[in-house]
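Student: Only the shape, not the letters, is given here:
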């Protein structure tokens, strides 16, 4: 896959939004420049997830962006999404790859070098590494920056940093050679989604060029 798709990776959250407002915000983010959208729905029926995925895919197709489905391979296949992202407690990576086929994107969450190397050997296209910083979106064990560096150095896959990333904390991972950052609430609940995306894209560009100050 093209690592450029991972630069500003929107992971959705609609818990505090109406369906209409959720879709508006997703479209605003796409218009403003996110590079990929992951639809994450943990507490809905399969039927509702399917219908929502169709609506979100209509948006991402309009902007020629990949749609990734969190965890649910059945939904990914049903709506012909670009790919699926699986966590530590989902199917084995090799089985997920077998089910989705060779053409779809397979993202895998990783917190350790060991998990990252297994994912790489079993067919992952990219790694989601985190949580880097504390986040209110979901409970997650933090990954030390030293482990993030080790994963970057010891694997060949593109890496997306996730967890508590904003315009300030992104400075901490500047220079680590990650391909991009995944953002949830910072975009989904921004006062102005469009402006937030523009600001974050600028930060990501500077991060990748090593122009941000580093805290480490």
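Tutor: Received the coordinates, thanks. Quick caveat, the model's predicted, so the values are computed rather than measured. Numbering: from 1, shown residues only.

Student: CA only for contacts and neighbour counts going forward, please
Tutor: Fine.

Student: for the top strand by length along the chain, packing partners?
Tutor: Counting by DSSP state E, the longest strand found in the chain is strand 105-110. Under the contact definition 3 or more Cα pairs under 8 Å, 6 or more residues apart in numbering; DSSP states H and E, strand 105-110 sits against strand 83-86, helix 93-100, strand 126-129.

Student: Dump those into a markdown table; add mean neighbour count and distance to residue 145 as well.
Tutor: Listed next are the helices and strands packed on strand 105-110 as a markdown table, based on neighbours: other Cα atoms under 10 Å; distance: least, Cα to Cα, whole Å:
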| stretch | mean neighbour count | distance to residue 145 |
| --- | --- | --- |
| strand 83-86 | 25 | 22 |
| helix 93-100 | 17 | 24 |
| strand 126-129 | 26 | 10 |
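
Student: Throw the ones you listed into JSON lines and include distance to residue 5, thanks.
Tutor: Shown next, in JSON lines, are those (distance: least, Cα to Cα, whole Å):
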{"stretch": "strand 83-86", "distance to residue 5": "12"}
{"stretch": "helix 93-100", "distance to residue 5": "19"}
{"stretch": "strand 126-129", "distance to residue 5": "11"}
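
Student: Tell me which of those lies nearest to residue 170.
Tutor: Set against residue 170 and scored by Cα to Cα, the helices and strands packed on strand 105-110 come closest in strand 126-129, at 13.8 Å.

Student: Not counting that closest one itself, show me its contacts.
Tutor: 106-111, 116, 119, 143, 148, 157-162 (Cα atoms under 8 Å, 6 or more residues apart in numbering).

Student: here's the one I want to compare it with:
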């Protein structure tokens, strides 16, 4: 598998129903330096998800940036995405790996140290600590935020890349990277920004500067 840069993952905002706005923000994030994209659709029908995925792949390929599909292995297979991001209650990691093959990226959400110690997490290409801080982006049953202390505990027992998501913005990104995360995943910090490209660029610069210190 090629080396993946997990510095800045833009997770698409499924509250944006207008495709023009949706893809404008996606491309702005890529111009600003997003290193990986995760297409997340929780409410639309399968056909709409598929159509967005096809277009997302075309845009991501133009910028040579990997595209992951959230949860939906069928969509990932249908468009030959670069991988999937799955949660604790989604399709088991072993099944996803068998169907996707060894060359694809598989990330797994974890909400505590115990989940990070499990075989699924240890086998995944990266884990997403979710949530690191409180967030309003996801409205369904979220675990308690792990915070910096939780990140540091997981970093001690997890050797592969860690990406944090949840309540992340330019003012707390440095702290996250300084305490062991390899990257951040953001939704509203980009999608709700007045200038998504500039917001992405600013976040990327913080991640890269902190990561080299």
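Tutor: Yep, that arrived. Just so it is clear, the structure is predicted and the values come from calculations on it, not from any experiment.

Student: Which parts of structure 1 are strands?
Tutor: Taking DSSP E as the test, the strands found in structure 1 are 8-11, 36-39, 67-70, 83-86, 105-110, 126-129, 159-162, 180-183.

Student: Mean deviation, the first one versus structure 2?
Tutor: What it means is strand 8-11 of structure 1. Aligned to structure 2 and superposed, strand 8-11 of structure 1 gives a mean residue distance of 0.5 Å (mean Cα distance after the TM-score superposition for structure 1).

Student: With distance to residue 58 of structure 1 added, can I get the strands of structure 1 in JSON lines?
Tutor: Formatted as JSON lines, the strands of structure 1 follow (distance: least, Cα to Cα, whole Å):
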{"stretch": "strand 8-11", "distance to residue 58 of structure 1": "16"}
{"stretch": "strand 36-39", "distance to residue 58 of structure 1": "12"}
{"stretch": "strand 67-70", "distance to residue 58 of structure 1": "10"}
{"stretch": "strand 83-86", "distance to residue 58 of structure 1": "15"}
{"stretch": "strand 105-110", "distance to residue 58 of structure 1": "18"}
{"stretch": "strand 126-129", "distance to residue 58 of structure 1": "24"}
{"stretch": "strand 159-162", "distance to residue 58 of structure 1": "25"}
{"stretch": "strand 180-183", "distance to residue 58 of structure 1": "21"}
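
Student: Show me the one of those that comes nearest residue 199 of structure 1.
Tutor: The nearest among the strands of structure 1, by Cα to Cα, is strand 8-11 at 10.9 Å.

Student: Could you name the helices and strands sitting against the closest one?
Tutor: strand 36-39, strand 180-183, helix 193-208.

Student: The last one maps to which residues in structure 2?
Tutor: Using TM-score structural alignment, the residues of structure 2 aligned to helix 193-208 of structure 1 are 196-211.

Student: Would you mind listing the outside residues contacting that stretch?
Tutor: Contact partners of stretch 196-211 of structure 2, identified using Cα under 8 Å, 6+ apart, comprise 7-8, 25, 28-34, 169-170, 173-174, 177-178, 182-184, 189-190, 193.

Student: Now list the buried members of these.
Tutor: Among these, those classed as buried by 16 or more other Cα atoms under 10 Å are 7-8, 25, 28-30, 32-34, 169-170, 173-174, 177-178, 182-184, 189-190.

Student: contacting residues around residue 125 of structure 2?
Tutor: Applying Cα under 8 Å, 6+ apart, we find residue 125 of structure 2 in contact with 105-107, 160-161.

Student: I'd like the distance between residue 53 of structure 2 and residue 78 of structure 2.
Tutor: Look at residue 53 of structure 2 and residue 78 of structure 2: by Cα to Cα, to the nearest Å, they are 9 Å apart.

Student: the more surrounded of these two?
Tutor: Neighbour count, other Cα atoms under 10 Å: between residue 53 of structure 2 and residue 78, residue 53 has more, with 25 against 11.

Student: Might one say that residue 72 of structure 1 is in contact with residue 83?
Tutor: No: in this structure, residue 72 of structure 1 is not within contact of residue 83 by Cα atoms under 8 Å, at 10.0 Å.

Student: residues touching residue 85 of structure 1, list them.
Tutor: Going by Cα under 8 Å, 6+ apart, residue 85 of structure 1 touches 38, 68-71, 106-109.

Student: Distance to residue 200 of structure 1 added to those residues, as JSON lines?
Tutor: Below are the contacts of residue 85 of structure 1 laid out as JSON lines (distance: Cα to Cα, whole Å):
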{"residue": "38", "distance to residue 200 of structure 1": "17"}
{"residue": "68", "distance to residue 200 of structure 1": "20"}
{"residue": "69", "distance to residue 200 of structure 1": "23"}
{"residue": "70", "distance to residue 200 of structure 1": "23"}
{"residue": "71", "distance to residue 200 of structure 1": "26"}
{"residue": "106", "distance to residue 200 of structure 1": "25"}
{"residue": "107", "distance to residue 200 of structure 1": "22"}
{"residue": "108", "distance to residue 200 of structure 1": "23"}
{"residue": "109", "distance to residue 200 of structure 1": "22"}
